[in-house]
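Undergrad: What follows is a predicted protein model with its sequence.
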Amino acid sequence: MKNFQTKLDVIGNNIANVNTFGFKKGRTTFNDLMSQTIAGATAPGANGGTNPKQVGLGSQIGTIDTVNTQGSLQTTGRPLDLGITGEGYFTVRDEATQSNYYTRAGNFYLDAKRNIVNGDGLKLQGATGGAITIPTTAQSLSIGQDGVVTYVNQQGTTTNAGRIQLRVFDNPEGLEKVGGNLFQSTGNSGAGTSVNVGTGGSGTLVSGALEMSNVDLSEEFTEMIVAQRGFQANTRIITTSDEILQELVNLKR
């Protein structure tokens, strides 16, 4: 029952984030617990061999996975909305803690100092390892599929403001979710490598679009029904065991 409750928690979180940009759904898997061996196996002799007799002792949570499939891209038409078609992650930096985080959510903004930041003010990192800044003289800006950020000034001159780099990991499913659409690296994900957009399997950028959650509502509701029925079946086992114990108690009467 506890395991099915955990599965329902994961499903509930998936459904809650169905409209979260760059969200990667979770998945719960089960393992069986150790089995009580009533009789071991015997090898064939004068008679044939026998198989072991074992009674299972229940199940346990095997894994809670992050499923890193590509989410669909939703067109917004906003130049600072960026979608990734590939396996790369944006790198954003928290200057207060000197920490880098990684995200698939590409809704970026300009702050008062004209730095490109995410919704929490973390700075998007460019190829030079620093923030990308758009001057106040810029009349318009654009971001190419290769991550190059350009702007047009008042004189009509196009200037390169920097290049976005993406982070790729040997094991992206090993990344740890820290909230706010952010991930951080772990010992099992590897530190990752910053590469130019379009290289190293990072994918390309689509300006004016955002990657949506990869949650499939029909699949989640199906899994919810299965988990609910599994929970109910396990409660029935407890009820049945209680009735059997009651019958044993009644034998004394």
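TA: It's in. Numbers count the residues shown, from 1 in each chain.
Undergrad: contacts and neighbour counts: CA atoms only from here.
TA: Noted.
Undergrad: What is the burial count for the closest residue to Gly198 other than its chain neighbours?
TA: Using C-alpha to C-alpha, 6 or more residues apart in numbering and skipping the chain neighbours, the partner closest in space to Gly198 is Thr204 (5.1 Å). A total of 22 residues lie near Thr204 under the criterion other C-alpha atoms under 10 Å.
Undergrad: Tell me if I'm right that Thr204 and Asn196 touch.
TA: No - with contact defined as C-alpha atoms under 8 Å, Thr204 does not reach Asn196; the gap is 9.5 Å.
Undergrad: Spit out the residues that contact the two alike.
TA: Taking C-alpha atoms under 8 Å, 6 or more residues apart in numbering as the criterion, Thr204 and Asn196 both touch Asp146, Gly147.
Undergrad: follow-up on the earlier one: residues contacting the residue nearest to Gly198?
TA: Ile84, Thr85, Gly86, Gln145, Asp146, Gly147, Val197, Gly198.
Undergrad: Just among these, which is most surrounded?
TA: Of all these, the highest neighbour tally under other C-alpha under 10 Å goes to Ile84, namely 28 neighbours.
Undergrad: which strands and helices sit next to the helix or strand harbouring it?
TA: Using DSSP states H and E, Ile84 falls within strand 82-85. Here strand 82-85 touches strand 204-207, strand 209-211, going by 3 or more C-alpha pairs under 8 Å, 6 or more residues apart in numbering; DSSP states H and E.
Undergrad: closest to Thr66 out of these?
TA: strand 209-211 (16.3 Å; C-alpha to C-alpha).
Undergrad: Could you report the neighbour count for the closest residue to Gly86 other than its chain neighbours?
TA: Distances taken as C-alpha to C-alpha, 6+ apart put Gly203 closest to Gly86, at 3.8 Å, once the chain neighbours are dropped. Number of residues near Gly203 (other C-alpha under 10 Å) recorded here: 21.
Undergrad: The host helix or strand of Thr159 packs against which elements?
TA: Element membership for Thr159, per DSSP H and E: strand 158-163. Packing partners of strand 158-163 (3+ C-alpha pairs under 8 Å, 6+ apart): strand 148-152.
Undergrad: try it against this one:
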Amino acid sequence: MIDTIFIGMSGLSSYSRGLKVISNNVTNLNTPGFKSSQLQFADLFYQGSQQGLGEGRLGHGVGTFGTNLNFKTGDIRSTGNGLDLAVDGQGFFVLKDEKDKLTYTKAGQFDFNTDGVLVSRNGGEKVMALSEGGRLDEIRLDGKRTNPPKASTKVTLSGNLNPSSTAYTMENVGVFDSAGQQHQLKLAFTKGTSSSPLDPVTWTVVATEGATTVASGSFKMKDSKPMAGADTIDLTFTPAGAAATTAVLALGADVRGDALGTTSTLTVSQKDGYASGSMIKQTFDAEGRLVLSYSNGQTDKPFQLALAHVSDISELVQEGSNQFTVKNQNALSYHVAGNGKDRVIGGSVEVSNVDLSQEFSDLILNQRGYQASSQMVSTANEMIQQLFDMKGRR
């Protein structure tokens, strides 16, 4: 009888642990990156004849031996925050705390702190990037908050330079010098005279900025096409306190010299150069690269997120705050997204993978098991009480 009470108590203890696991799963239903657990039950040791003779082998109840983590990917939910990230795949984000301890998480809720370092929004751990040589580095905005200017090197024209007209003017042709200062140029085209219709058509070009002449030169057209060696003009700028730069004004390959209508239709088809810009936005692309956007229309991708892969998920240990550690470092490797591996989804988070229907089903089973175990204890207690009563009547 006493053994029956201990067997029933093992059931009460085990199903209580099961209820605790289910409660933890359900209460983390809305925790980003949370992975649900399932308690593992096992029968306890047996005693008796190994040959199965006589009374046979009798069990001693039920016990538990840990939980299994469910690493099924949860739903991806859009947040609209460019620094919220989810991993579409088996990878984990890599975090490092102030004691240089590395942990791994699926909860990609990040932000830049006051020092310009990308950190976890929950615990402030630093988010790691994977650099050349497999080195883990911090993601910092130092030296990245502004984008330096770039001088224009080439301005390409397209359209028709009509030989039926004798002059053509282009207004507001923007060109940047080495200091990032934009110059709005006026290009005045004047057709030269030729002694023969077979001679090339020469166009003199004067580039001015306000009342200042920046450059002058000439283009030549033959057979309605720009002549090689006579299709460019150098525009030179010397800003105060900066190096002199030269931008090439060029007739593009699609420029024509056809007598269509009475005027020309030249326009700027391509140009480079830009002013300095300040950072206005930070996002991540599908390969986990930090994309810094600037007010001058430029972007920079200085870092790529490190992703951890664990070959044996049983080596993962829950640490709280949606983070894991790895028991066996040989099961751990680092990689980056892309190339058919994982994909990083920006502006989104992976929500909990808790299945409420499964949890409620398990809850009912645990409740019934607890009730049955309790009934066994009560029945054994009644039987013992009956024995005491029989002895008392003697």
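TA: Everything's here; your move. In this text, all values refer to a predicted model and were calculated from it rather than measured experimentally.
Undergrad: Need the TM-score from the superposition.
TA: Aligned and superposed, the two chains score 0.90 in TM-score terms (TM-score structural alignment, normalised by the length of structure 1); 242 aligned residues with a C-alpha RMSD of 1.9 Å.
Undergrad: before we move on, back to that, using TSV, lay out the helices and strands packed on strand 82-85 of structure 1 together with distance to Phe90 of structure 1.
TA: Converted to TSV, those look like this (distance: least, C-alpha to C-alpha, whole Å):
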stretch	distance to Phe90 of structure 1
strand 204-207	10
strand 209-211	12
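Undergrad: do you know which of these lies nearest Leu141 of structure 1?
TA: Using C-alpha to C-alpha, those put strand 204-207 closest to Leu141 of structure 1, at 10.9 Å.
Undergrad: Could you tell me which residues within the closest one count as buried?
TA: Buried residues in strand 204-207 of structure 1, counted by 16 or more other C-alpha atoms under 10 Å: Thr204, Leu205, Val206, Ser207.
Undergrad: Stretch 51-69 of structure 1 now?
TA: Per 16+ other C-alpha under 10 Å, stretch 51-69 of structure 1 contains these buried residues: Ile61, Thr66.
Undergrad: starting at the chain centroid, how far to it?
TA: 21 Å (C-alpha atoms, centre = their mean, to the nearest Å).
Undergrad: Quick one: end-to-end distance for it.
TA: For stretch 51-69 of structure 1, the first-to-last residue distance is 42 Å (C-alpha to C-alpha, to the nearest Å).
Undergrad: How about stretch 203-223 of structure 1?
TA: Using C-alpha to C-alpha, the two ends of stretch 203-223 of structure 1 sit 31 Å apart.
Undergrad: in it, what's buried?
TA: For stretch 203-223 of structure 1, by 16+ other C-alpha under 10 Å, it's 203-215, 220, 223.
Undergrad: And the furthest pair within those residues?
TA: Across those, the longest distance by C-alpha to C-alpha is 34.6 Å; it joins Ser207 and Glu223.
Undergrad: Tell me where structure 2 has helices.
TA: Secondary structure of structure 2, counting by DSSP state H: helices at 2-27, 356-393.
Undergrad: Same list (those) but as JSON lines, adding distance to Ser321 of structure 2.
TA: Output for those, formatted as JSON lines (distance: least, C-alpha to C-alpha, whole Å):
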{"stretch": "helix 2-27", "distance to Ser321 of structure 2": "13"}
{"stretch": "helix 356-393", "distance to Ser321 of structure 2": "21"}
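Undergrad: For Lys301 of structure 2, find the nearest of these.
TA: helix 2-27 (38.3 Å).
Undergrad: So what does Gly89 of structure 2 match up with in structure 1?
TA: Counting by TM-score structural alignment, Gly89 of structure 2 corresponds to Gly86 in structure 1.
Undergrad: ok, its match - contacts?
TA: Going by C-alpha under 8 Å, 6+ apart, the list of residues near Gly86 of structure 1 reads Gln70, Gly201, Ser202, Gly203, Thr204.
Undergrad: Please repeat the previous calculation with a cut-off of 10 Å.
TA: Gly86 of structure 1 sits next to Thr69, Gln70, Val168, Val197, Gly198, Gly200, Gly201, Ser202, Gly203, Thr204, Leu205 when contact means C-alpha atoms under 10 Å, 6 or more residues apart in numbering.
Undergrad: CSV for those, including distance to Gly180 of structure 1?
TA: Conversion of those to CSV gives the following (distance: C-alpha to C-alpha, whole Å):
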residue, distance to Gly180 of structure 1
Thr69, 19
Gln70, 19
Val168, 20
Val197, 24
Gly198, 26
Gly200, 26
Gly201, 25
Ser202, 22
Gly203, 23
Thr204, 23
Leu205, 21
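Undergrad: between those, which is nearest Gly162 of structure 1?
TA: Using C-alpha to C-alpha, the contacts of Gly86 of structure 1 come closest to Gly162 of structure 1 at Val197, 12.4 Å.
Undergrad: Could you check how far the aligned residue in structure 2 for that closest one is from Ser216 of structure 2?
TA: In structure 2, the residue paired with Val197 of structure 1 according to TM-score structural alignment is Ala337. For Ala337 of structure 2, the distance to Ser216 of structure 2 (C-alpha to C-alpha) stands at 52 Å.
Undergrad: And Lys327 of structure 2? What does it align with in structure 1?
TA: For Lys327 of structure 2, the residue aligned by TM-score structural alignment is Thr186.
Undergrad: Tyr102 is in contact with its match, correct?
TA: No - with contacts counted by C-alpha atoms under 10 Å, Thr186 of structure 1 stays clear of Tyr102, the gap being 11.9 Å.
Undergrad: Counting neighbours around each, name which of those two comes out higher.
TA: Between Thr186 of structure 1 and Tyr102, Tyr102 has the larger neighbour count (other C-alpha under 10 Å), namely 24 against 14.
Undergrad: what sits against that one?
TA: Tyr102 of structure 1 neighbours (C-alpha under 10 Å, 6+ apart): 88-93, 124, 166-168, 175-178, 181-185.
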